[in-house]
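# sequence isn't available, so here's the structure alone:
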């Protein structure tokens, strides 16, 4: 995949994050600085959101400086950097690798068939999605707020008249973000998410999108499903270091 496609995918995910943070309870800030994309969530339970991404060879020094900015307060943001970029510089600046955050990116097929058992979700979408995720607390509240947005389209895969899996998508220019998907425990391992993935690509094509992006944990079943559907994985590493004690508290509000 090209650097242009990767950049478009990261920007689309950043825009989706901005929507979610604007809708969710809590204190957030979402902004762009010299081409680098930043998200700050003050609630420790949502610490996985606090990140600096969209980093390339020309912006790595600025990303490192941004991670030191007073705006973060006591929050330690995760720097998300392509594999092979800046390892020595990050280690030298005190960062430690803490995992992987791959992106799955694919061109949207010009013509795909819809899935007959996939329907537009009703008001119970977040309930089904969260039942599949099996999470609660602030994470569940954040997910529920995000998926109440009219700009985030929810879908159900039905079986015997009941939803067994849920998936969402949103459009950001000509990029479709296929974010938010889960299957009820008793129905896992039977291809539900593959069908929902195909249907979302169909809808993305109908809407005129040319690129689709999704995230999945490295080595997960979701990542395998995305590969099987023709997505290429853009490997990114997560780096983090503790904040310096006594840092200036982050300002409230959303940016």
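Arrived safely, thanks for sending. As the structure is a prediction and not an experimental result, all values here were calculated from the model.
# all contacts plus neighbour counts: C-alpha atoms, from now on.
OK.
# and residue 218, that one's in a strand?
No: checked against DSSP: H, G, I helix; E, B strand; the rest coil, residue 218 lies outside a strand; its state is coil.
# how deep is it tucked in, by neighbour count?
Residues contacting residue 218 under the criterion other CA atoms under 10 Å number 17.
# please compare the first structure with the one that follows:
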């Protein structure tokens, strides 16, 4: 059994950071004028995907190297130059010197994420549910169709974000190392999900189901398909993120995931130096 400790946090946070860096690189390739780019500062991944993108933030701050005031100066300058907010996803296993430093500079926590994981072997991956749902990995030529299906599943909650969500899905589908899955019923796509693997860790993301396809076991089938694929490719851990106490977290725990830690997102709200 893998226990929740500093080593595990490094593996999980690095996998998510690498996934987001691949997304930023894809954005820069597909939309050269976007200014999307990332760099490593003090062991953290500092990512810019546009001022309003949920990927514009850092990952791994204080987890791989000690963070100093000079490091934060560089990071804050990176975002200021791009007129973007300064946001950090902070693991509670980061250096204990980091939080006082953030507090003194005017940062405040604004959001929490449950980071969940489970040990993975070919034998432990769940069997797909017995249903009429078929899952498969999409081909490169299906990226736009996959993105449209993913966006359709999210648009019920945010109909005003149609163009943004389709673009988000299209870039994700073309990110290096990302494997995109689709679930179909009667030949029609009803759900999507994605998988990113790094260093033996499988990051599960991109889960979306269109309204007419819900409560048919599509996401259970996609979860099984991704875990089998990851285990077959040498992954020994699977991870995902969820809003604390959400239905997504409960579903993950029902399928054998457990909480590694609760991560906080910190935002620079005022100059405190």
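Thanks, I have the structure now. Model, not experiment: these values are computed from the prediction.
# let me see the TM-score of these two.
Here the superposed chains carry a TM-score of 0.83, computed using TM-score structural alignment, normalised by the length of the first structure; 241 aligned residues with a CA RMSD of 2.5 Å.
# which residue ranges of the first structure form helices?
For the first structure, applying DSSP state H gives helices covering 3-23, 60-67, 87-92, 125-133, 137-146, 192-206, 221-228.
# go through those helices and name the closest to residue 78 of the first structure.
helix 60-67 (8.2 Å; CA to CA).
# list the contacts of the closest one.
The contact list for helix 60-67 of the first structure, computed with CA atoms under 8 Å, 6 or more residues apart in numbering, reads 34, 36, 52, 55, 76-77, 79, 86, 90.
# among these, name the buried ones.
36, 52, 55, 76-77, 79, 90 (16 or more other CA atoms under 10 Å).
# just these: which are in strands?
Judged by DSSP state E, these include 36, 52, 79 as members of strands.
# got JSON lines for the residues you listed, with distance to residue 64 of the first structure too?
Converted to JSON lines, these look like this (distance: CA to CA, whole Å):
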{"residue": "36", "distance to residue 64 of the first structure": "10"}
{"residue": "52", "distance to residue 64 of the first structure": "9"}
{"residue": "79", "distance to residue 64 of the first structure": "8"}
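# residue 230 of the first structure: neighbour count?
14.
# how about it, what's its partner in the second structure?
Structural correspondence for residue 230 of the first structure with respect to the second structure (TM-score structural alignment): residue 256.
# so how far is residue 120 of the second structure from its match?
Here residue 256 of the second structure is placed at a distance of 10 Å from residue 120 of the second structure (CA to CA, to the nearest Å).
# what about stretch 170-185 of the first structure, start to end distance?
25 Å.
# stretch 80-89 of the first structure now?
14 Å.
# which residues does that stretch contact?
51-57, 60, 101, 234-239.
# and if you look at stretch 107-117 of the first structure?
By CA under 8 Å, 6+ apart, stretch 107-117 of the first structure touches 157-159, 195-196, 198-199, 201-205, 209-212.
# residues near residue 57 of the first structure, how many?
10.
# if we can go back for a sec, and which of the contacts of helix 60-67 of the first structure is nearest residue 3 of the first structure?
residue 55 (11.1 Å).
# now do the buried residues in stretch 54-74 of the first structure.
54-56, 60, 62-64, 66-68, 71-74.
# now do that stretch: distance from first to last residue.
With CA to CA, one end of stretch 54-74 of the first structure sits 22 Å from the other.
# and stretch 50-58 of the first structure, by the same measure?
22 Å.
# what does stretch 82-90 of the first structure give?
End-to-end distance (CA to CA), stretch 82-90 of the first structure: 12 Å.
# quick one: distance of it to the chain centre.
Centroid separation for stretch 82-90 of the first structure versus its chain: 22 Å, with CA atoms, centre = their mean, to the nearest Å.
# got it, and stretch 37-49 of the second structure?
With CA atoms, centre = their mean, you get 15 Å for stretch 37-49 of the second structure.
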